[in-house]
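> No sequence on hand, only this structure:
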């Protein structure tokens, strides 16, 4: 009996905590866990011999939300004490899976009939990025998604966009329509004057070639803006 007691003392101090956390998630799902507890669970595999609670709390303190933790660049993640390549890989994997799930929801239906799913996907993929990205969704005649491509990545407040390149790519894909999407790392999705001018340039180049610009969406942490909804297209 003494031998069993001695063996028990060799277990990490957080061993019981991990099992209890797994049991709570198994029995009650994500709703019964705080954000830092979900992050703890996610880090179990990357850090099998460490208490992941302090790191989970440190990541949330640094970046603010789960979405922002997942969207943070590997370089910024590594600035948090305790984050190594295993943790970075696990977090980037979670981000990739969440994006893939959101994109598949959009792919299964015509884009214009699943607008809320489209917005969810765009926010998942782009809202918390640290640099501006310009993405184009290419649609066929039935408004089904042909391709989803990031055309340009810029700085924190600017992405170079070339209207003729946008239209050239649409012609290559035999797309009948496009939806333009870009993010504002500042969080405020309000379109800038440059955004409005660039969008009008794309509309002007696309229209004579029979390519419709359905909308231009700007996404940020604080929400989204629709050019069509604002009467800008």
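Arrived safely, thanks for sending. If you're wondering where the values come from, they're calculated on a predicted model, not measured in any experiment.
> When you work out contacts or count neighbours from here on, use the C-alpha atoms and nothing else.
Fine.
> what ranges do the strands span in this protein?
With DSSP state E as the criterion, the chain has strands at 133-139, 145-153, 177-183, 212-220, 223-226.
> deepest of the ones you listed, which one?
The highest mean neighbour count among the strands of the chain, using mean count of other Cα atoms under 10 Å, belongs to strand 177-183: a mean of 24.
> Among the strands of the chain, which comes closest to residue 31?
strand 223-226 (23.2 Å; Cα to Cα).
> For the closest one, name the packing helices and strands.
Identification of packing neighbours for strand 223-226 by 3 or more Cα pairs under 8 Å, 6 or more residues apart in numbering; DSSP states H and E yields strand 212-220.
> one more structure, for comparison:
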């Protein structure tokens, strides 16, 4: 007898569980298994969820993994590996589409919310350059692989092109430190000064350089945290100070 109805029933129960409890309140295996049902329309994906967690430890590492590494896992072919690795693009598109309501830097807390959602839980380093108009609305943003930027730098023509095409009056840059403090390194500070000096030539100003780490959001302009995240270390430090 076919086991298809059995698997379908399990998928329905898993969907109902997550609808009722929220995906953050189920086990890692259940969460990964649920996501896999979108990639594998049929069959039991629970064993595959276990293999992925065993290899990559958590959902974030699975999504950020190179698709060629995913193909080494039993049960994953090239097509499904690419679909898994493209999940991060879907999440990025979701965050990006929310910005289309024209976020304004005048509402700093709303912008920090957006930036936290965009960068806080990224397992890879990303750099964003935001084009800003005279009213402090965000016109456009461009994303760069920070590892590549550190190796070859940002082409000044790309920066000038962004300013020219959007008619931006100022820029804001932001990047993340995965699993590290938001406090900027010397390279971060040098890059901030380089871009600030570069865009003066086209009558554009650099509003700030923000760094998102596991402890908060740091402003290089203000030389301090503009938002602190609730981490275990912060909580312990707060309790110890009492």
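Cool, the structure landed. Everything numeric here is computed off the predicted structure, so don't read it as measured data.
> Report the TM-score for the pair.
TM-score of the superposed chains, computed with TM-score structural alignment, normalised by the length of structure 1, equals 0.76; 221 aligned residues with a Cα RMSD of 3.2 Å.
> what's the closest of the strands of structure 1 to residue 104 of structure 1?
strand 145-153 (10.4 Å).
> Mind reading off the mean deviation between the closest one and structure 2?
After superposition onto structure 2, strand 145-153 of structure 1 sits on average 2.8 Å from its aligned residues (mean Cα distance after the TM-score superposition for structure 1).
> Let me have the strands of structure 1 in a markdown table, extended by distance to residue 91 of structure 1.
Below are the strands of structure 1 laid out as a markdown table (distance: least, Cα to Cα, whole Å):
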| stretch | distance to residue 91 of structure 1 |
| --- | --- |
| strand 133-139 | 20 |
| strand 145-153 | 21 |
| strand 177-183 | 21 |
| strand 212-220 | 21 |
| strand 223-226 | 23 |
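> closest one to residue 14 of structure 1 among those?
The closest of the strands of structure 1 to residue 14 of structure 1 is strand 212-220. By Cα to Cα, the value is 37.7 Å.
> picking up where we left off before, looking at the strands of structure 1, which is nearest to residue 126 of structure 1?
In terms of Cα to Cα, the element of the strands of structure 1 nearest to residue 126 of structure 1 is strand 177-183, at 6.0 Å.
> how far apart are the closest one and its match in structure 2?
Strand 177-183 of structure 1 sits 1.9 Å off on average (mean Cα distance after the TM-score superposition for structure 1).
> Let me know the angle separating that strand from strand 212-220.
Orientation note: strand 177-183 of structure 1 sits at an angle of 20 degrees relative to strand 212-220 (axes from the mean of the first three to the mean of the last three Cα atoms, to 10 degrees).
> tell me how far strand 177-183 of structure 1 is from the chain's mean position?
15 Å (Cα atoms, centre = their mean, to the nearest Å).
> Can you check what angle separates it from strand 133-139?
Calculated by the same axes, to 10 degrees, strand 177-183 of structure 1 forms an angle of 160 degrees with strand 133-139.
> Of all the strands of structure 1, which one is nearest residue 44 of structure 1?
If you check each of these against residue 44 of structure 1 by Cα to Cα, strand 212-220 wins as the nearest, at 30.4 Å.
> for that closest one, the distance to its chain's centre please.
Worked out by Cα atoms, centre = their mean, strand 212-220 of structure 1 lies 17 Å from the chain centre.
> What spatial separation is found between the counterpart of residue 96 of structure 2 in structure 1 and residue 33 of structure 1?
Taking TM-score structural alignment, the alignment pairs residue 96 of structure 2 with residue 103 from structure 1. Relative to residue 33 of structure 1, residue 103 of structure 1 is positioned 26 Å away (Cα to Cα, to the nearest Å).
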